[in-house]
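> could you look at this predicted model? Sequence included:
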Amino acid sequence: MELSTPQWGQLVTLLMVAVALGMDAFSLGIGIGMRGILQWQILVISGTIGLFHVVMPLMGITMGYYLGTMVKDIAVMTGGGVLCFLGINMVWNAFRSGEEPRLIDIKSVTGVCLFSISVSLDSLSAGLSLGLFAADVWLAVILFGVLGALMAGMGLLLGRHVGSWIGDYGEAVGGVILFFLGLRFLM
């Protein structure tokens, strides 16, 4: 089956949007990967991010475009706040002694979901925007999910290798990265 010029244009546009949405997952994955995570955790985290990169745009489309500007600002601010919080928590955990339970543990289901939601909030506003155009919704959300998961996995793997070079300070460096990325969303 051959694609027409408008279909190619839509595919290229959706791929660019999917890569842009996946860049957050990639860069934040580097920060989380520096904490030192196992390969199965990389699969779980990247799979969860991919799932949220599908669910969030569908929620955005369902909400409707008339809420777009308000929800976009709220989503970005919430995501930025959560990332700053995760970053501060990672830096705090890197320098404290003892084995007290962590406030946010990326190895727990709650931590993975919180991280995945914060990374995928921009997909919610992208979904709101998709409602304005005659885009193929299923193609879009599948591309968002697959590229979000792949880019998160690549970032986690890269962070894992960089973290082994940095040593014990990998978690602190990852926390600083998350904090400044969160600040970028807040500004």
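Yep, it's here. All values derive from a computational prediction rather than experimental measurement. Residues are numbered from 1 along each chain as shown.

> please count neighbours and contacts with C-alpha atoms only from this point.
Will do.

> which residue is the nearest non-sequential neighbour of the spatially most central residue of the chain?
When the chain is reduced to its mean C-alpha position, the closest residue under Cα atoms, centre = their mean turns out to be residue 119, at 2.5 Å. The shortest distance from residue 119 to any non-neighbouring residue, by Cα to Cα, 6 or more residues apart in numbering, is to residue 25 (5.8 Å).

> one more: residue 148?
In space, not counting the residues next to it along the chain, residue 148 is nearest to residue 22; the distance is 4.3 Å by Cα to Cα, 6+ apart.

> buried set for the host helix or strand of that neighbour?
With secondary structure defined by DSSP states H and E, residue 22 is part of helix 5-33. For helix 5-33, the neighbour count (16 or more other Cα atoms under 10 Å) marks 10-11, 14-15, 17-33 as buried.

> show me what it is packed against.
Using 3 or more Cα pairs under 8 Å, 6 or more residues apart in numbering; DSSP states H and E as the contact test, the elements touching helix 5-33 are helix 109-130, helix 137-166, helix 170-186.

> here comes the other one, which I'd like you to weigh against the first:
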Amino acid sequence: MHPISILFLGLAMSTDAFAAAVGKGAAMADPRWRDALRTGLVFGVVEAITPLVGWALGSFAERYIENWDHWIAFGLLCGLGLHMIWKAVRHADTAAGPPRTGLWAIALAGLATSIDAMAVGVGLAFIDVNILLVALVIGLCTFAMVSAGVMAGRALGALIGRRAEIAGGVILIVVGAVIVYEHIFAG
């Protein structure tokens, strides 16, 4: 695989994580760069591991992952999005605002947005590619995009206040719907 192709693959795999990070940043009370980098690191590590897992599964799991990856991602993203909306509505009467996002919630969101990378890993098992390099590039692109996305979400959150968490939930649901749409109508 050409290095430019690997870079584009890394950027493409990180776009849904970026959208989810904007939503997470908007939902966080007051994210700092430390929070953004932590979130980026978790998403980046998860996004780097999933193509390795997909590559290892190879042809055995290809038909299962390829047929269901979009539905799994959709279910996880919708569940997270609905939970964010529920928290925003539930906490609408409190002055403290929504709680900070926990590590497990971040990891689950990272997993939800990286299932497509696992399917890509399965496909890469059948071509001559350095999977460790590809996984590293995907992870680094995701780290950078998610860290920037959280801080972009912070600005959005400051502009629209408590409605930011609802917007973040809607963004996660839309990302899930787009994943399903692309898989159903691709090709």
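Yes, it's here. Everything quoted here is computed from the prediction, not taken from an experiment.

> tell me how they score on TM after superposing.
With the length set by TM-score structural alignment, normalised by the length of the first structure, the two chains reach a TM-score of 0.86; 174 aligned residues with a Cα RMSD of 1.7 Å.

> possible to save the helices and strands packed on helix 5-33 of the first structure as TSV with distance to residue 72 of the first structure?
Listed next are those as TSV, based on distance: least, Cα to Cα, whole Å:
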stretch	distance to residue 72 of the first structure
helix 109-130	5
helix 137-166	17
helix 170-186	11
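
> looking at it, residue 17 of the second structure is touching residue 116, isn't it?
No: distance between residue 17 of the second structure and residue 116: 10.9 Å, which falls outside the contact criterion (Cα atoms under 8 Å).

> leaving out the residues flanking it, which one is nearest to the counterpart of residue 64 of the first structure in the second structure?
Under the alignment (TM-score structural alignment), residue 64 of the first structure maps onto residue 58 of the second structure. Taking Cα to Cα, 6+ apart, and ignoring the residues beside it in sequence, residue 58 of the second structure has residue 122 as its nearest neighbour in space, at 4.8 Å.

> what's the distance between that neighbour and residue 55 of the second structure?
Residue 122 of the second structure sits 4 Å away from residue 55 of the second structure, going by Cα to Cα, to the nearest Å.

> between those two, who's got more neighbours?
Taking residue 122 of the second structure and residue 55 together and counting by other Cα atoms under 10 Å, residue 122 has the greater number of neighbours (27 against 23).

> to which residue of the first structure is the more buried one aligned?
Residue-level alignment of residue 122 of the second structure against the first structure, with TM-score structural alignment as criterion, gives residue 128.

> please tell me how far its match sits from residue 117 of the first structure.
Here the criterion is Cα to Cα. By it, residue 128 of the first structure lies 16 Å from residue 117 of the first structure.

> ditto for residue 72 of the first structure
For residue 72 of the first structure, the distance to residue 117 of the first structure equals 14 Å [Cα to Cα].

> between those two, which has more neighbouring residues?
Taking residue 72 of the first structure and residue 117 together and counting by other Cα under 10 Å, residue 117 has the greater number of neighbours (23 against 20).

> so which elements touch the longest helix anywhere in the second structure?
Under DSSP state H, the helix in the second structure containing the largest number of residues is helix 33-90. In terms of contact count using 3+ Cα pairs under 8 Å, 6+ apart, helix 33-90 of the second structure is assigned the packing partners helix 3-27, helix 103-124, helix 131-160, helix 163-185.

> would TSV of those helices with distance to residue 88 of the second structure be doable?
Putting these into TSV (distance: least, Cα to Cα, whole Å) gives the following:
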stretch	distance to residue 88 of the second structure
helix 3-27	8
helix 103-124	15
helix 131-160	12
helix 163-185	6
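
> closest to residue 84 of the second structure out of those helices?
Minimum separation from residue 84 of the second structure across those (Cα to Cα) falls at helix 163-185, 5.1 Å.
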